[in-house]
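**Student:** fold the stuff below for me.
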Amino acid sequence: MRKPVIALLTASVLLATSASVLARDLEEDMDILNDSYKAVLKTDSLSEMKTELTTMRAAAMDAMKATPPKLEGKAPDSPEIQEYHKGLTLLVGQIDGALKLADAGKLPEARAAAEEFKQTRNTYHKKFR
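**Tutor:** I've put the predicted structure just below:
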């Protein structure tokens, strides 16, 4: 009788831990996006801008693998999840545009393009945060 109880408790702890790790990973991705965004807006270095934009892109791509807590339990093909992915896809496209400008040596234009990320963030945070 004791072994099944221990096995059940262990399984419960593992499930609870894995759920918190998933949420933490999304939270980390969002923190990375936020920190890198601030750096992109402040930097006067093309090299740093490219690095931060690349970091943002990787975090946004990783965030697509996660589900926001507000959408937990929704089917992967639900309209809400599709809208969440649409927002991140839009952000990745904007990041790619800013990266192209930075690659062309157009720092002020890349920074101006990055300013548009804020509107995307605000729109999708209202829906999913």
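**Student:** okay, CA-based contacts and neighbour counts for the rest of this
**Tutor:** Will do.
**Student:** check which element follows the host helix or strand of Lys50 along the chain.
**Tutor:** In this structure, Lys50 sits in helix 46-63 according to DSSP states H and E. Once the chain leaves helix 46-63, the next helix or strand it forms, by DSSP H and E, is helix 79-103.
**Student:** which residues does that next one contact?
**Tutor:** Here helix 79-103 makes contact (CA atoms under 8 Å, 6 or more residues apart in numbering) with 46, 49-50, 53-54, 56-57, 60-61, 63-64, 67, 71, 74-76, 107, 109-111, 113-114, 116-117, 120, 124, 128.
**Student:** and this one, so I can compare the two:
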Amino acid sequence: MKRIGQMLGAVTLSLAVQSVFAADLGQDMETLENNYELFQETQNTQQALTALTAMQKAVLDAKQSIPMKLIGQPDNSPEVLGYRKALDGLNTELTQTLALVKAGNLQQAHEQAIPAIDNMRKANHQKFR
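**Tutor:** The predicted structure is shown next:
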């Protein structure tokens, strides 16, 4: 009976930890979504820089978690590695976009980044959501 209680405790703790990770990841994804919308709509360089910087911070934070779909997968599984690689790709795109905006090329940043980020989002939501 004591063993069953220990097992139930372990399962409960595991579920609690998973929901905390999911909530943090959910917040990161919400930050990405809100700031991406702002970036798409703004013609103001400072607003674009602020939005892109917030997105980059959310991407780096999101790498500390994994989506619910991947819970239980080992850290070195192809799925988890693919998830982290997708976030690295988004981070690279954001770094390039920040450089364009800082150089005064907001319009070019919009033209290059928006289709690229849209494609990344579509492909990776299909895989990991």
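**Student:** TM-score of the superposition?
**Tutor:** The TM-score (TM-score structural alignment, normalised by the length of the first structure) is 0.88; 126 aligned residues with a CA RMSD of 2.1 Å.
**Student:** re earlier: okay, buried residues for the helix holding Lys50 of the first structure please.
**Tutor:** 46, 49-57, 59-61, 63 (16 or more other CA atoms under 10 Å).
**Student:** kindly report the same for stretch 73-85 of the second structure.
**Tutor:** Neighbour-count burial for stretch 73-85 of the second structure flags Glu79, Val80, Tyr83, Arg84 (criterion: 16+ other CA under 10 Å).
**Student:** same deal with stretch 3-12 of the second structure?
**Tutor:** Counting neighbours by 16+ other CA under 10 Å, stretch 3-12 of the second structure gives no buried residue.
**Student:** one more: stretch 119-126 of the second structure?
**Tutor:** Going by 16+ other CA under 10 Å, stretch 119-126 of the second structure has these buried residues: Met120.
**Student:** quick check: longest helix of the first structure.
**Tutor:** helix 2-42 (DSSP state H).
**Student:** check which helices and strands it is in contact with.
**Tutor:** helix 46-63, helix 107-115 (3 or more CA pairs under 8 Å, 6 or more residues apart in numbering; DSSP states H and E).
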